[in-house]
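>>> Mind looking at a prediction? Sequence and model below.
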Amino acid sequence: MTGVVEVNFDGLVGPTHNYAGLAAGNVASRRHAGRVSHPREAALQGLEKMRDLSRAGYAQGVLPPQQRPDLGFLRRLGFTGSVGEVLSQADRQAPALLRAACSASSMWTANAATVTPSVDAPDGRVHLTPANLQSGLHRCLEPVTTGRILQAIFADAERFAHHAPLPATPAFADEGAANHTRLCAEHGAPGVHLYVYGREALGQAPGPRRFTARQTREASEAIARQHGLGEAQTVLARQHPEAIDAGVFHNDVIAVGNGPVLLYHEWAFADEDATLAALREKMPEPLIPVRVPAEAVSLDDAVATYLFNSQLLSNPDGSMTLVVPGECEHNEAVWRTLQDLILAGHNPIGEVRVKDVKQSMQNGGGPACLRLRVALGEAERAALGGRVLMDDALHDALVGWVGRHYRDRLAPEDLADPLLVDESLAALDELTGILQLGAIYPFQRGA
């Protein structure tokens, strides 16, 4: 297929961005639990990254946040009365449920879905499956609205195929594209899909001891079947359990791939040699592995800086750019590795761009967490619904929108403020007009 580019759809940070420490196994999330957050700053940091990459020539899209607080969720759990009464009851009786209902975790759109481009699918359509995210209470609230958002954007049934999330059971725990990497010669060429799982729900492989592995092999296999991928197009690999116990809750915290390049830490896979051998066997293009040894970057430093949770982007001249969080620049071992091993190595990575996404990083999400990668041809991009492809005009409109609706700071006690509900709904109602997406939220649909 000609004219194919990878579009990175970044998630807009929602108005209830807060530090609740909800994600088990996410070291940064737990470390910053209970601190005051800055929703306006968080949203502007994300928008600045989107604008800068768009101006640099990379195709950039945007996905809206979820409706939060999720009052429907709280009402289903028995909290009754007015908005203020529901929030007050939840705050007094079950504050953990209130925090879950207010989570802005949909900003990390790497978990929104798994995507197969049309060049790989038997029916020639782009296939999308929203992740069920059943491993986390705060995240399992997302799939219904995520599916509605994706259907509004990828609306042309002749070009896009939508699948229901997998059954929300531990056996099919699915975390989306955070555990999926497509490797290929170029975005328009056929690719091989690397699915990384942490445990086998129906098998006997030993898992991590400290934290629960979020992705199952059974879920990865089911996604591949949904999308019509054959054995020759897929490689399944188990994530190293010691990495999970160190805080590598998704594979994109320890490895990132683009084109034929796989940048990974030596502790990324339980069987490194077998994983590389399978990729080499199935890829039509020679694999270019860029291995970072533990002696250069420890697992702790990898998790603290999110070196591998960076965006690896293709340039027209065949080179690649690595977009890293600012924390990488301030860690001597990581910065030295970037200069001496990655940039100076025999691979296409020729540039490092540093981006400040501190508000996201403090909740455990770097540049790669913030984006969902979708390879699209010219006709597929033209068929997208809404106004979701970033340019300066859309950036400026969204910056103005954030300024009108977002609070500068949000403390844990503010989550029970009824005014936060009014502010959030007003913001989302205006946002759907800016993005031209229609009634995607429950409150807009009478729910």
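Great, that's in hand. Numbers count the residues shown, from 1 in each chain.
>>> rest of the way, CA atoms for contacts and neighbours
Noted.
>>> So which residues of the stretch 251-400 of the chain form helices?
With DSSP state H, counting those that start in this stretch, the ranges of helices along the stretch 251-400 of the chain come out as 272-282, 299-305, 332-337, 358-361, 378-382, 392-405.
>>> Buried deepest among these, which one?
Mean neighbour count (mean count of other CA atoms under 10 Å) peaks for helix 358-361 among those, with a mean of 23.
>>> Now do that helix: everything it contacts.
With contacts defined as CA atoms under 8 Å, 6 or more residues apart in numbering, helix 358-361 is touched by 28, 37-38, 41-42, 45, 325-326, 366.
>>> Then stretch 21-37?
Residues outside stretch 21-37 that contact it (CA under 8 Å, 6+ apart) are 17-20, 99-100, 136, 138, 211-212, 244-245, 247-249, 303-304, 359, 361-364, 409-412.
>>> try 6 Å this time
The contact list for stretch 21-37 (CA atoms under 6 Å, 6 or more residues apart in numbering) reads 18-20, 211, 247, 249, 362-364, 409-411.
>>> okay, how far is it across that stretch, tip to tip?
12 Å (CA to CA, to the nearest Å).
>>> now, among the contacts of helix 358-361, which is nearest to T129?
Ranking those by separation from T129, with CA to CA as the measure, puts G366 on top at 22.5 Å.
>>> Need the nearest residue in space to the closest one, chain neighbours excluded.
Using CA to CA, 6 or more residues apart in numbering and skipping residues adjacent in sequence, the residue nearest G366 is N309, 5.7 Å away.
>>> measure the one you found to P39 for me?
22 Å.
>>> Which one's more surrounded, those two?
Taking other CA atoms under 10 Å, N309 and P39 do not tie; N309 has more neighbours (27 against 24).
>>> so who does the more buried one touch?
N309 sits next to 252-253, 366, 368 when contact means CA under 6 Å, 6+ apart.
>>> ok, and here's another one to check against it:
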Amino acid sequence: MKATEANFDGLVGPTHNYAGLSYGNVASRNNEKSVANPKAAAKQGLRKMKQLADLGFDQGILPPQERPSVRLLRDLGFVGTDAEIVARAAKEAPELLAAASSASSMWTANAATVSPSADTSDGRVHFSPANLCSKLHRAIEHDSTRRALRAIFRDEKRFAVHNALEGTPALGDEGAANHTRFCSKYEDKGVEFFVYGRSEFQRGPEPQRYPARQTLEASRAVARRHGLEDGYTVFARQNPDAIDAGVFHNDVIAVGNANTLFCHEQAFVDQKAVYEELRVKLAKAGSGLNVVEVPTSAVGIPDAVTSYLFNSQLLSRRDGKQILIVPQECRENPRVAAYLDGLKGGDSHIDDVLVFDLRESMKNGGGPACLRLRVVLNDAERLSVGLGVWMNDTLFGRLDAWVEKHYRDRLSPEDLADVQLLNECRTALDELTQIMAIGSIYDFQR
């Protein structure tokens, strides 16, 4: 049965702000305490989704999470009404209120790891929500992520949505940002590629400046629970020097699609051996491997990190040609722009490059690839997903009006203390669940 790769982008939430919560993410820390524009951020994301849908790609939507998270603040000892809790947290522990208010669930590349039915032992599409335990503001996401995924992929005969792994450092799991699938055609059996930064139990090189977030143990656990075969999985260690340069996830230095890997020459430990293992296992799946390796002489790691060249989307059009979706910052970096000008066609297997303005997300360290979760679906699986989550002219119009109605055009870290923001967020999300027809997935709706 024919299959396609759908991209499920995260809608930017009403509390989008720059609190600088993500140590190791250079852009996040560099823009700490600056003023954000949630309305512009949401509309930039919507325009990207709509343009890709107009180009013929299957484009889905994942909803934002309720923020600020009163549940987190209650767990941390704050008591009273919801409004009293927000006010007290703002006064006594603004750093905790900032964590509870983060809109980071917009970056759905971290929502889960997804394995298509062609790869799994039970023939279902498997989702493992990421525990994101390395950061407080993200570690609170997985429960709501699981609810949203089960509301959208609700047919249990076709989909399995797991709980997150235990939130311990030994099982640090950052989701699809450290996972890629290679194949000849999307409906064929593929090779799943897991990238990790450290191992709890096996010795190896580790970064010295910034922490490695993904563990080998978490990657192997996800592969086991998804029922993947050892002969069709590859586990590779991130280059620790790259992590120390700001490559906090693999998708900051590598991206893959179909049988093409687009990466920096300093992406992995023992990189040539990684290529060889991928080639051998892909050959068993009936496919070759095309590697487009960017040399340091052309683009250094600092350029890759600031431009997010590799935090791009590599997509297959229906005519078989591949396009690369990059942020505007790639055109503003002379070295990266020069590389892209010489990239298209030939041995690159990349036929076109499209540029998107995602400035609000980029300032927080999230590019095109961060904003989407890839889900390979065959025709029957796609039909079982509700129509309210697929981008089209009608849904775009409704969501654009929804953002215009509910979102602020200015939000500073100090504005998080405004208790009215909680009410604005809940009103917006309640209306959104009706637009998307996904039911009552939020705590305040229950």
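Noted; the coordinates are in hand. For clarity, every value in this text was computed on a predicted model and none was experimentally measured.
>>> Please report how far the residue nearest to G366 of the first structure lies from R381 of the first structure.
Using CA to CA, we find N309 of the first structure at a distance of 26 Å from R381 of the first structure.
>>> can you check T16 of the first structure too?
The value you get for T16 of the first structure to R381 of the first structure, if CA to CA is used, is 31 Å.
>>> and if you look at P241 of the first structure?
Here the criterion is CA to CA. By it, P241 of the first structure lies 39 Å from R381 of the first structure.
>>> do the same with L313 of the first structure
Going from L313 of the first structure to R381 of the first structure by CA to CA gives 18 Å.
>>> got it, and D422 of the first structure?
Here the distance between D422 of the first structure and R381 of the first structure works out to 35 Å (CA to CA).
>>> and the residue most central in space within the first structure, what does it touch?
Geometric centre of the first structure, nearest residue: A110, 1.7 Å, by CA atoms, centre = their mean. Contacts for A110 of the first structure were tallied using CA under 6 Å, 6+ apart; they are 177-178, 369, 371-372.
>>> Same list (those) but as TSV, adding neighbour count.
Shown next, in TSV, are these (neighbours: other CA atoms under 10 Å):
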residue	neighbour count
A177	27
A178	29
C369	27
R371	28
L372	26
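>>> And stretch 27-38 of the second structure, how far out from the chain middle?
Chain-centre distance of stretch 27-38 of the second structure: 19 Å, with CA atoms, centre = their mean, to the nearest Å.
>>> so it matches what in the first structure?
Per the alignment by TM-score structural alignment, stretch 27-38 of the second structure matches residues 28-39 in the first structure.
>>> Count the neighbours of the closest residue to F172 of the first structure other than its chain neighbours for me.
In space, F172 of the first structure comes closest to A219 once its chain neighbours are excluded; the distance is 4.4 Å by CA to CA, 6+ apart. For A219 of the first structure, the neighbour count with other CA under 10 Å is 25.
>>> Determine the set of other helices and strands touching whichever strand or helix holds A219 of the first structure.
In this assignment (DSSP states H and E), A219 of the first structure forms part of helix 217-226. The criterion is 3 or more CA pairs under 6 Å, 6 or more residues apart in numbering; DSSP states H and E, and there are no helices or strands that helix 217-226 of the first structure contacts.
>>> Which residue is most remote from the mean position of the second structure?
Residue distances from the centre of the second structure (CA atoms, centre = their mean) peak at G80, which lies 34.7 Å from the mean C-alpha position.
>>> so what corresponds to that residue in the first structure?
Matched by TM-score structural alignment, G80 of the second structure corresponds to G81 in the first structure.
>>> Helix, strand or coil: sort out its match for me.
Taking DSSP: H, G, I helix; E, B strand; the rest coil as the rule, one finds G81 of the first structure in the coil state.
>>> now P205 of the second structure
Local secondary structure at P205 of the second structure is given as coil here, using three-state DSSP.
>>> Now do the nearest residue to it once chain neighbours are set aside against T215 of the second structure, distance only.
Using CA to CA, 6+ apart and skipping residues adjacent in sequence, the residue nearest P205 of the second structure is P240, 6.6 Å away. Counting by CA to CA, the separation of P240 of the second structure from T215 of the second structure is 13 Å.
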